[in-house]
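**Q** structure of the sequence below:
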Amino acid sequence: MPISSLKRLMLCLAAPFGLVLAAGAQAQQVEGIAAIVNDQPITTYEVRDRMRFILTTSGIQPTEEVLGQVQEQALRSLVEETLQLQTARRYEVPITEEEVDEAIADIAARNGVTVADIQADLESAGASIDTMRQQLRAEIAWSYLVSGRYRSRIRVSDAQIESALDRLAESASQTQYRVAEILVNLPASGDEADAERRITTIYRALEQGAPFPAVAEQLSDAPTAASGGDAGWLSAAQVRPQVAQVLQQMPVGSISNPIRVPGGYMIVALADRRDGQVTEQFTLQQVTLVTSQVTPERRQALERAASRAQGCSNVQAAFESVPQAIVTDIGTVGANALVPQIRSALSGLQNGQASPVLETAAGLQVFILCERRLGGPGLPGSNEIENQIVNQQLSLLARRWLRDLRNDATVEMVGDF
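**A** Modelled structure (predicted):
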């Protein structure tokens, strides 16, 4: 969708910023139409209100160059939100005001402020909280729509999870980087100059002190935008080669220059760096017969049940013949977190096997080895990996659906577009 500047809107916004922040009600009386999306108008007041919101929440200084880019972002966002909300109405997906209120309260809590503080900050900048509510309403509706349309179709195989875990385990021995990112995709038209202008404007705003998380949240095209661009701990093997080369040279606490990557441009911030560490990790279930409940008969029953145990899917059933036995899902722990007695008992086991009965301070215990692998700090478990794969696929499908909605829609840019 090629979006050029609205000259009348730009002239107003390029005025001294204090004059830009006029009372919304008065400004709204003289506003025109910026765009029409499937017969639904977006007013120039709404565009300007969203621009104020972006500038306020991102901390970007409103230079003339920045205003042009922010205007395009504001209009692009409003068009997409209109399409999302129109689709929600078509599928009869209800979004209540209480849900929007909860989302605002959550944002306030994460930032250590109150909802009243947020509203006061927006009002002091001449922005209406209505534009924030519109953005959140569309996000909530779109989340429901995407999940309802695609979630049941996504199947993640054990092989996919194993492959992902193996890659992560292999990368755990490499240097790890705590990374935040801003991505600007090339537009559908393939106009690289447009993407280059956007990333340059963003970079200059960061140079002038705009907070990276706030800028990422408002202006990044990456899925991590919702979390302020935070991509977590990554190895060089987990990022694009062009980014890996830059990360290896960056000092901690720095922000990169724009990086050309396939499909767009990126800026990365390096929050921290650590050496790779590889440890043996065990996913375990534990069966305990506390000391006060131990009898010779129960010990024998525990030994028999341990010899029959196969896998972690039926541990409760396998040990139900042992009176007073307590089954606990320990989850995944590193070898260093286990006492030598337990590490030794696990050393010769295959996945799915149970250890011999051990006499510990807790009583008699059996440990069932669900999974053994090499890993490093923060290595996710199988469930987390599955959720990551699902979310990645949902994000890809959501972008494709939104692109299709945009291609099928009748969007008329009014004025100098």
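
**Q** only C-alpha atoms from now on, for both contacts and neighbour counts.
**A** Fine.

**Q** ranges for the helices of the stretch 251-400 of the chain?
**A** Under the criterion DSSP state H, counting those that start in this stretch, helices of the stretch 251-400 of the chain are mapped to 296-308, 315-318, 340-346, 382-408.

**Q** so which of these gets nearest A231?
**A** Closest to A231 of the helices of the stretch 251-400 of the chain is helix 382-408 (CA to CA; 12.2 Å).

**Q** which secondary structure elements does that closest one contact?
**A** Applying 3 or more CA pairs under 8 Å, 6 or more residues apart in numbering; DSSP states H and E, one finds that helix 382-408 contacts helix 64-90, helix 129-150, helix 158-171.

**Q** out of the helices of the stretch 251-400 of the chain, which comes closest to L206?
**A** Closest to L206 of the helices of the stretch 251-400 of the chain, according to CA to CA: helix 382-408, at 26.7 Å.

**Q** buried residues of the closest one, list them for me.
**A** By 16 or more other CA atoms under 10 Å, the buried positions in helix 382-408 come out as S382, I385, E386, I389, V390, N391, Q393, L394, S395, A398, L402, R406.

**Q** repeat that for stretch 135-149.
**A** Buried residues in stretch 135-149 (16+ other CA under 10 Å): Q135, L136, R137, A138, E139, I140, A141, W142, S143, L145, V146.

**Q** want to throw those residues into TSV with distance to V179?
**A** Formatted as TSV, the buried residues of stretch 135-149 follow (distance: CA to CA, whole Å):
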residue	distance to V179
Q135	26
L136	26
R137	29
A138	28
E139	25
I140	27
A141	29
W142	27
S143	25
L145	30
V146	27
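
**Q** excluding chain neighbours, what is closest to Q281?
**A** Spatially, and ignoring its direct neighbours in sequence, Q281 is nearest to G334 (4.3 Å; CA to CA, 6 or more residues apart in numbering).

**Q** again with L9
**A** For L9, the spatially nearest residue (CA to CA, 6+ apart) is T44, at 7.0 Å.

**Q** next up, for comparison:
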Amino acid sequence: MRHLLSGIAITASLLFGPLAPASAQNPFEPVLYINDKAITRYEVDQRQRFMRLLGAPDIDAKGAEDALVQDRLRMFAAEQMGIETTEEGLQAGLDEFAGRANMNSAEFTAALERAGVEYQVFRDFIRAGVAWRGVIRQRFLPQINVSDAEIDQALKRQIETPIVNRVLLSELIIPAPEGREDEAMRLANSISGSNPNEAQFAEAAGRYSASDSAKAGGRLNWVNIDNLPPSLRPVILNLRPGQTTQPLQVPGAVVLFRLRDSQGSLRPGAREQVLDYMTLRLASASDAVSLAARTRSCDDLYIQAGAGISAQINRQTVSQNAIPALIATRLASLDEDEAAVVDYGNGSADLVMLCSRQPALLADEGADVATSAEAPDGVEAAIPDPSGIPTREAVREELFNRKANEMANAFLQELRADAVIRRP
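**A** Prediction:
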């Protein structure tokens, strides 16, 4: 999603041509020193232009300075760790970034130069990013571990999160006639960047929008997500209620959407569970109660039951709807490795112990759950359509990257705190 939005912003900005001329001040005058390395006025001006083209229209000189300081710190860390950026790695980075705007690196460079941004600015920006990835790989990746339990929890959250199928939007359509596209984009960025609340967005829509909805503050009725253009769906689905999109350029206009509310439903089978549980028939309820009291886990049950009767323990993993009613009722109130007794009142009782409880969709994705029941056991019927659920490997990669980014950001803050940053 981040790449999609940045691609839209880059392509739109590059179409607008050169930005305003640079300041008449001495362009090569140092404005900042970091660890005794200068950042010049010219570098700040060029970075400011570059960042505006990447979709940050409100970036000021201070923001450009901060971005340059971070790049210097990234390069400093790479140098300290002996990490070098190869020409092949740098070119791959240039090509990858340009690809976000549906260009190759040569086309992207030419577009930047038409907008008054030198190639070296682009190259330095990518070099710092490539070097920083090397720092992350060397310093942090060996420390990062993503457990199966973390993957299970992430998948469970996704399964239990409703799939949005209807949205309540407000729109703001700013006319962008030929020759005034940049003016429309600046206005849209100003509105979006202010993080408007409902009343502020409605006021802006009433003032600037060319749509019929302007009279209603841009408010639209509920719309099915499938009725939206395919290219717009991921943009809207990435919003939380109260958020506004980045400006979206369409022929003759720049558009903003604000999500007021959303409705959704759970995936088919999301409420169905697969239970891994154990039962043991005993001669009396008191025997079952006594054994339950001294058993600490499913594995411990085999030990506490003793060699004489442990072979009679029945452990199975089945769909919730395939479990006998009395046993299912007892299992409903149990936590993992907790036991209860089903007293049949005829001189016999079952000790029932829950080993694990998983959403059926998660169990089908290959969670690390012991299984002994032979198919068909009801699990298939509980999972009519698992489409849309990411693989465990995809979730592992997402969690891994999140941890890496958190550690890298914390390290960058440490580098900044330790650096000597001063003005002339």
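
**Q** superposing both, give me the TM-score.
**A** Superposed pair, TM-score by TM-score structural alignment, normalised by the length of the first structure: 0.50. Supporting alignment: 253 aligned residues with a CA RMSD of 4.7 Å.

**Q** so which residues of the stretch 251-400 of the second structure form strands?
**A** Assigned by DSSP state E, counting those that start in this stretch, the stretch 251-400 of the second structure shows strands spanning 253-265, 273-282, 314-319, 338-343, 349-359.

**Q** could those strands go into TSV alongside distance to E107 of the second structure and mean neighbour count?
**A** Listed next are these as TSV, based on distance: least, CA to CA, whole Å; neighbours: other CA atoms under 10 Å:
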stretch	distance to E107 of the second structure	mean neighbour count
strand 253-265	24	20
strand 273-282	53	22
strand 314-319	56	20
strand 338-343	64	22
strand 349-359	49	23
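
**Q** nearest to I163 of the second structure, of these?
**A** Using CA to CA, the strands of the stretch 251-400 of the second structure put strand 253-265 closest to I163 of the second structure, at 4.9 Å.

**Q** elements contacting that closest one?
**A** If you count contacts as 3+ CA pairs under 8 Å, 6+ apart, strand 253-265 of the second structure packs onto strand 163-175, helix 181-193, strand 248-250.

**Q** quick one, strands of the stretch 101-250 of the first structure?
**A** 176-185, 230-235.

**Q** right, so these: which one is the most enclosed?
**A** For the strands of the stretch 101-250 of the first structure, average neighbour numbers computed from mean count of other CA atoms under 10 Å are highest in strand 176-185, which has a mean of 24.

**Q** what's the angle from it to strand 230-235?
**A** 130 degrees (axes from the mean of the first three to the mean of the last three CA atoms, to 10 degrees).

**Q** what two of the buried residues of stretch 135-149 of the first structure are the furthest from one another?
**A** Most distant of these, by CA to CA, are Q135 and V146, 16.4 Å apart.

**Q** so which of the helices of the stretch 251-400 of the first structure gets nearest V179 of the first structure?
**A** Distance to V179 of the first structure, taken as CA to CA, is lowest for helix 382-408 among those, at 17.2 Å.

**Q** deepest of the helices and strands packed on strand 253-265 of the second structure, which one?
**A** strand 163-175 (a mean of 21).

**Q** angle of that strand against strand 253-265?
**A** Counting by the same axes, to 10 degrees, strand 163-175 of the second structure lies at 160 degrees to strand 253-265.

**Q** any idea which of the strands of the stretch 101-250 of the first structure gets closest to A88 of the first structure?
**A** strand 176-185 (25.7 Å).

**Q** show me what the closest one is packed against.
**A** helix 192-207, helix 212-219, strand 230-235, strand 264-274.

**Q** winner for burial among the ones you listed?
**A** Most buried of those, by mean neighbour count (mean count of other CA under 10 Å): helix 212-219, with a mean of 23.

**Q** what separates A154 of the second structure from E397 of the second structure, distance-wise?
**A** 12 Å (CA to CA, to the nearest Å).

**Q** of the two, which one has the most company?
**A** Using other CA atoms under 10 Å as the criterion, A154 of the second structure and E397 rank with A154 on top: 17 against 14.

**Q** and the more buried one, what does it touch?
**A** Contacts of A154 of the second structure were listed using CA atoms under 8 Å, 6 or more residues apart in numbering, and they are V395.

**Q** so which helix or strand takes in it?
**A** Assigning secondary structure by DSSP states H and E places A154 of the second structure in helix 148-160.

**Q** what's in contact with stretch 77-85 of the first structure?
**A** Contact with stretch 77-85 of the first structure is made by 37, 42, 47, 134-135, 137-139, 141-142, 402, 405-406, as judged by CA under 8 Å, 6+ apart.

**Q** now with 7 Å?
**A** With contact meaning CA atoms under 7 Å, 6 or more residues apart in numbering, stretch 77-85 of the first structure is reached by V37, Q135, A138, A141, W142, L405.

**Q** nearest to E162 of the first structure, of those residues?
**A** Nearest member of the contacts of stretch 77-85 of the first structure to E162 of the first structure, counting by CA to CA, is W142, at 30.8 Å.

**Q** excluding chain neighbours, what is closest to the closest one?
**A** In this structure, W142 of the first structure finds its nearest non-sequential neighbour in Q84, 6.0 Å apart by CA to CA, 6+ apart.

**Q** and that neighbour, how close does it get to Q71 of the first structure?
**A** To Q71 of the first structure, Q84 of the first structure is 20 Å away according to CA to CA.

**Q** what's the answer for E80 of the first structure, then?
**A** Distance, E80 of the first structure to Q71 of the first structure, using CA to CA: 14 Å.

**Q** neighbour count for the two, which is higher?
**A** Shown here are E80 of the first structure and Q71; by other CA under 10 Å, Q71 has more neighbours (24 against 18).

**Q** list the residues that contact the more buried one.
**A** Counting by CA under 7 Å, 6+ apart, Q71 of the first structure has contacts M51.

**Q** I am finished for the moment; much appreciated.
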